[in-house]
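K.L.:
With the input below, show me the fold.
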Amino acid sequence: MSVSTAFAGGWEKLPTPLTPWILDVISSMGHTQMTPVQASTIPLFMRHKDVVVEAVTGSGKTLAFVVPILEKLVRRERRLAKTEIGALVISPTRELATQIHSIFSLFLSSQPTSRQSLSPDEPSGSNVQLDSEPTYPPPLLVMSSDSAPVQDLQRFLSTGADIVIGTPGRIEELLLGKGSNIVSVKELEILVLDEADRLLDLGFQAVLTRILSHLPKQRRTGLFSATMTDADAMSELVRVGLRNPARIVVKVQSKKTKGMNASVQGEKEVVEERRIPANLQNFYMSCRASEKMLQLVRIIRHEVNQQQSSRFIVYFATCACVDYFYRVLSPLMPPGTDLFSLHGHLPPSARTKTLSNFTNSVALPTSPSILLATDVAARGLDLPDVDVVIQFDAPTDTKSFSHRCGRTARAGRKGRAWVLLVGREADYVEFMAVRKIPLKQKHRFSHDGSVVDQSDEDEDDPEVQSVVTIIRQKLLADRALHDKAAKAFVSFARAYSKHEASYIFRLKDLDLVGLAKSFGLLRLPRMPELKEVSTDGWADADLNWESYMYADKAQEAKRLAEAASKPTRSVEEIERRRAARVEKRKANTAWSSQSRRQEEREKRRDKKDRKKRWQKTQTSPGSESAEVKRGEGVPPSGSDEGDDWEDLAREERAAKRVKQGHLSQTEFDAEFADL
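P.N.:
Reported below is the predicted structural model:
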């Protein structure tokens, strides 16, 4: 059952009427009514209030600060000088900064023109034709992909931009570096931190502190995000300089009351029930590690054939995974599929180009477009017409979950999101439910698209091996793909071991061998995580590694040269040496452990023998001493035997505590190992 997005009335209902040309641009964008976050934020921001805004993805937060910034600048009594900045917008990523810049550019390119002022020497009744120019200059985008800091400063001086948008590092360079004596912030009206929690979490605290200390205190500040909890935002408010801010929270109500509401903290209490858009259907699928890639393919086929979906985003854990699967997934996808790759290790220009190509691609059910991405594409990006989001790997940062899902079901559209969970990862469902992100279970798909019967869910899918074979065929064509496969697998294991929900995502519980099948590896990589793992059910590809070639001739020549410089060894010899090293290590480990235990047993036996001998001497007729009477069998404190007896008694008491659970075995060994 779909739930429609609730709106908060027309733009004309704002307490302060908007400037006509700004209202015209909003109408041309198709926004005939305000969303709740816009209706709540814009009036406050326009009447000099600091705001902290938390709203689900796709709820219209960008316009909620773009419109007030433009209105503040339009209503200024004095135009800003060429070296003065009126508004500053800081974003955590280049992609989001570019998107915000494009929205400002759309507004400012549509503004009316004004006639240039006559020179003082020109008579007022002159009929000289004057050129017209925009009232406000275009915004300035500063980020490392387009230009150097010196070029940013040159563009600022040439355009006289009133609005500057950029990432923290480049903003700092413009204000405190190359332009410290040129760019003036004395007239700054508004500062906006978009995706504020991400800015505060990504290590930008020091940079932001320096920027904020440079800005005038008499300004309006807005913090905007979709996942900004009380602790995230309020604990940082003093540091970022907000004064008595209004907290605006948009909640998605339960299905009984449908829709979205917004309120301002202090005026009406709002409790958010869901942290995902109301129109989003959020599913999870539990499967074996070996079936993960197979189920991804079947979900895409199901969405294309049954739901007529055409535009997808698939999220992976690491850049190496995106880079690898981008190169090997084509044979598994529906015919005519266009794949796109986006991750943080790509050059900025390539990332911008990929986003543009994916956005502008002609996506149809007969030729779907699929973007493979990391979390670099999770926050803030307004990618139109995304029908489905699939999380191949659950995000390390749980906040990213809702941001990933929010790339679909935006601005009232319907959308679906899937996440694949392996083994005990199913506990993640309860983990997300606590965070107001409900997930509905979907059973695995069979080869014909039907749902697998629950009684058969514990059986291996026979099509897993065919997927492995298809991927391996791609890898066999180029040794470079094998290198990327191993790198992707290792990077995934490293990321998995650092998962934020480490009590759910435990590497020792993950079927790494099954996952290697899902990756289509030719052989298992050498890594510590696999040393103690059983390889039953795994078979390396039938391959002559000596003749396995790189497609790139220069790379292959380098490999051959390195091979020629090394002593020649057969594959059997290498494996034999490797097996010998493993056996030797096991033998040494076993011997050292056994030897230590034997020494401890001998020490205890010796102490018991000495105790018995001492007791016999003390119980002989006529040998009883005053000290023994007083201590009732305890030897004199000054004797060596007495010391040993006390140690033994203490050790026995500690052993009882270990059995009772009051003392750990580790603590016991540390205390008595040398006795």
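
K.L.:
rest of the way, CA atoms for contacts and neighbours
P.N.:
OK.

K.L.:
Which positions in the host helix or strand of Q99 come out as buried?
P.N.:
Under the criterion DSSP states H and E, the helix or strand holding Q99 is helix 94-109. Along helix 94-109, the positions that meet the burial threshold by neighbour count (16 or more other Cα atoms under 10 Å) are 94-101, 104, 107-108.

K.L.:
I'd like the structure of this one too, to check against the first:
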Amino acid sequence: MAVPTLGSAWTALRPPLRQGILEAVASLGFERMTPVQEGTIPAFTQNSDVVVEAATGSGKTLAFVVPVLELLARSQTQLAHGEVGAVIISPTRELASQIFGVLDEMLRLSGLDYKPCLVVGGSQSATSTADELARMRELGPDILVGTPGRLEDVLCGRLKRGKKTKSGTITAAGGVRGRPSASAQRLEVLVLDEADRLLDMGFEASLSAILAVLPKQRRTGLFSATMTEGLSQLMRAGLRNPVRVQVQVQDRRGADSSSGVISERRIPATLTVAYLVCPPDRKLAQVLRHIQSSGPQKYIVYFSTCAAVDYFYRLLRRLLCPAAGAVPGGKPALRAERQRLARLFRAGYPISVHSLHGQMVQKKRQATYGAFSALPAGEAGILLCTDVASRGLDIPDVDCVIQWDPPTDPKSFAHRCGRTARAGRSGSALVFLNPGSEEAYVDFLALRKIPMVAGRYLWQGEDGSITDSAPPGVVGVDDDDDDEESEPEPESERGSEDSDDGDADDRAPAVKRPRRRAFPAAKYPPDTRSDELIDMVRDVAASDRDIYKRGNVAFVSFVQSYLKHEAMYIFRAKELPIIEAARGFGLLHLPSMPELRGRPTARFARYAIDTDTIPYLDARREEQRVARLAAAKAAAQESKSARKKLRKDKAEAWSNAREERAQAQARKRERIQRRDAAAKAREDEMLARINDPSLRELLAKDPLLAKQMLSGRDKSLRDMAQIAAGRRERSGPRGAQSLEAIIEAAREKRRAQAASRSSSSSSEEEPDDWEAMARKEKIRARLEAKTKRRRFTFNPGFSDEEEEQQ
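P.N.:
All right, here's what the predicted structure looks like:
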């Protein structure tokens, strides 16, 4: 089937394309070129670098696949085994797989003998990666299509050790690369698809490493839907005098016929983007009502986080595709749940639910992408995804794109919407906005040349029909509800309370103004059917622990993502209706998180259930959970018993310690008494050895002196007593000498020594000068005391002069 476009025929290109390529394009159903193809292919095939900026869905893939094949066919160089002639780099695996599919189909239909190869990451082990590289070396491809990280491994060699900077150089000591699996020395063409996204996703280091091994004489093409500053830097680094192709979409429907003004758009003219401002706890009901009112179509629903995708995937699978094993209670419970859902959602046709995000393993991502793309037209399907599926993917027959959360990066908004209304087809997009500051997002996108129209809030009647008018009897919320949350006006804004003019009776009374609610209640009348749907979601979460836990994680990740919006002046965290958002996620209770501080958490109705009793529907997981819970309870009980025993032991230990201290003190007193008794016995024994009554009387009058003399501090008396005792033992009782005799013998010895030192020329004998000797002894003792510890010296109690007089 031919696709209607506004360009010229493919045969009008100059220089003309090869006949095989023209036949391949015709076989794919493209009779005429799109504007981006008509502006890019002639410049690219005439050996010029190109920078192409065009709206999503405008046919950029063929705009570079056709020139790549044409340039390789014109080249007279024969590529050897292991040499690569063209490289196409894509930011995501899904987009690389899609480009590879188009390239492979074009090669098959055109008859060109080139071997393409898809190289993307996502292998589960190093062994799998090594096997893939080995198979690629054995194949010897001519064209490589892949993601930057894996292409770096192929063209530059795998980095075994070391780290890279943004320029691609290895900085860590000992950094070693393995042998490249392919050579790019004879490369002809390099294409960077979604080039701005390549830089945003942090591939700058890998791109620098790849560009470093590519030859300078090559053709380079940069393709993107938006132009950024980083892309301009890449142009200056890798392109030489590029031709810039910028395709603008102009809308004539709103043009003023008199002035001839034509509005410019960054989205296809066949795409209608609507916005709906509604409380966050009504988004799920609006999505289901939109699906019910539109018939069987293919939808893509975008969320801000991977956790939100996982949660709503399992929730919608339970609601829209329930199976007997997915509902506890068997078939009766399944029938009851279907009947309850039929009151809230009646599609009348089967709907398949798929999920896709960046944290999924590669095989599952490929299977999901393939299954949703293979859905034929007329069948209903929903793909829940993150921004990993926002760029370049050409999923056929997508009728509507719903953005549950506006993207964190505003540049992704147009790419998300561009998954529909591709190649001239019509499509619609819907974005949900929270009441309050987010309404300014409409004007913000209008400045970015993305016009939007107001969407319709859909209602469900008692008969299940969907309309855009409120059912009869639905009235607005009473404004008196705000009185409970009112607060007094600040002092600076009151009347003339503090004015000195006039009496107190003339002062203006304090004015109470209502506190700003999470969203204006009067503008949004109650939607009982939406509330019933949220109650059903909470019942489902209370019966399935997997959904319950994933809901909490999804809500926390949503709040954290909301805080990272680049347009923070529009998406203000303080104005986020966080309580209503928690209800919209079907939470049973509010999680513990700092973002809830200061919020009116009392307005959240907690679900009456013990969360420990919520089971897993998987019997194995539930058995493991019960075992872990029992082990945790046993450990807690054991810990409690241990703490109780510890407290008891501490009390007993305190009592025992007091008794032990008393016993220790008693033992210490006994030791002191024994030591004192032993010392007293030793003193008595030594005193008994002294046979001088006058000295014993002197020591008896001065106990301190006796203790110092007998305790070992001064050994003179003790030594004398021991010498006297020894002589008595040797000579017997008759030979015992008194203490006075010992002292007299010592004096005689001193006199003899003094006499021997006296001068031999002296005619008369000098008398002993005991006073001079005493002074010398004192001086010597004083000198010794300066360097040694003063010792106690024995004083017999009389002087030498008294002895001589006697």
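
K.L.:
in the superposed pair, what's the mean gap between the helix holding Q99 of structure 1 and structure 2?
P.N.:
Its match in structure 2 and helix 94-109 of structure 1 itself, once the structures are fitted together, sit a mean 0.9 Å apart by mean Cα distance after the TM-score superposition for structure 1.

K.L.:
how about JSON lines for the buried residues of helix 94-109 of structure 1, with distance to T617 of structure 1 added?
P.N.:
JSON lines is the format used below for the buried residues of helix 94-109 of structure 1 (distance: Cα to Cα, whole Å):
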{"residue": "R94", "distance to T617 of structure 1": "86"}
{"residue": "E95", "distance to T617 of structure 1": "87"}
{"residue": "L96", "distance to T617 of structure 1": "87"}
{"residue": "A97", "distance to T617 of structure 1": "89"}
{"residue": "T98", "distance to T617 of structure 1": "92"}
{"residue": "Q99", "distance to T617 of structure 1": "92"}
{"residue": "I100", "distance to T617 of structure 1": "93"}
{"residue": "H101", "distance to T617 of structure 1": "95"}
{"residue": "F104", "distance to T617 of structure 1": "99"}
{"residue": "F107", "distance to T617 of structure 1": "103"}
{"residue": "L108", "distance to T617 of structure 1": "105"}
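
K.L.:
so which of those residues comes closest to T374 of structure 1?
P.N.:
Using Cα to Cα, E95 comes nearest to T374 of structure 1 of the buried residues of helix 94-109 of structure 1, at 13.0 Å.

K.L.:
Do a quick rundown of the helices in the stretch 1-150 of structure 2.
P.N.:
In chain order, the stretch 1-150 of structure 2 shows helices spanning 19-27, 35-45, 60-74, 93-110, 126-139, 148-156, with DSSP state H, counting those that start in this stretch as the criterion.

K.L.:
got these as JSON lines, with distance to D539 of structure 2 columns?
P.N.:
Converted to JSON lines, the helices of the stretch 1-150 of structure 2 look like this (distance: least, Cα to Cα, whole Å):
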{"stretch": "helix 19-27", "distance to D539 of structure 2": "53"}
{"stretch": "helix 35-45", "distance to D539 of structure 2": "52"}
{"stretch": "helix 60-74", "distance to D539 of structure 2": "47"}
{"stretch": "helix 93-110", "distance to D539 of structure 2": "36"}
{"stretch": "helix 126-139", "distance to D539 of structure 2": "44"}
{"stretch": "helix 148-156", "distance to D539 of structure 2": "45"}
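
K.L.:
Of all the ones you listed, which one is nearest R391 of structure 2?
P.N.:
The closest of these to R391 of structure 2 is helix 93-110. By Cα to Cα, the value is 7.5 Å.

K.L.:
List of residues touching that closest one?
P.N.:
20-25, 27, 61, 65, 89-90, 113-114, 116-118, 120-121, 145-147, 366, 369, 389, 391-394 (Cα atoms under 8 Å, 6 or more residues apart in numbering).

K.L.:
how about 6 Å then?
P.N.:
Here helix 93-110 of structure 2 makes contact (Cα atoms under 6 Å, 6 or more residues apart in numbering) with 20-21, 24, 90, 120, 146, 393.

K.L.:
What does W770 of structure 2 correspond to in structure 1?
P.N.:
Following TM-score structural alignment, no counterpart is assigned to W770 of structure 2 within structure 1.

K.L.:
Could you find the closest non-adjacent residue to W770 of structure 2?
P.N.:
In space, and not counting its chain neighbours, W770 of structure 2 is closest to D800: 6.5 Å by Cα to Cα, 6 or more residues apart in numbering.
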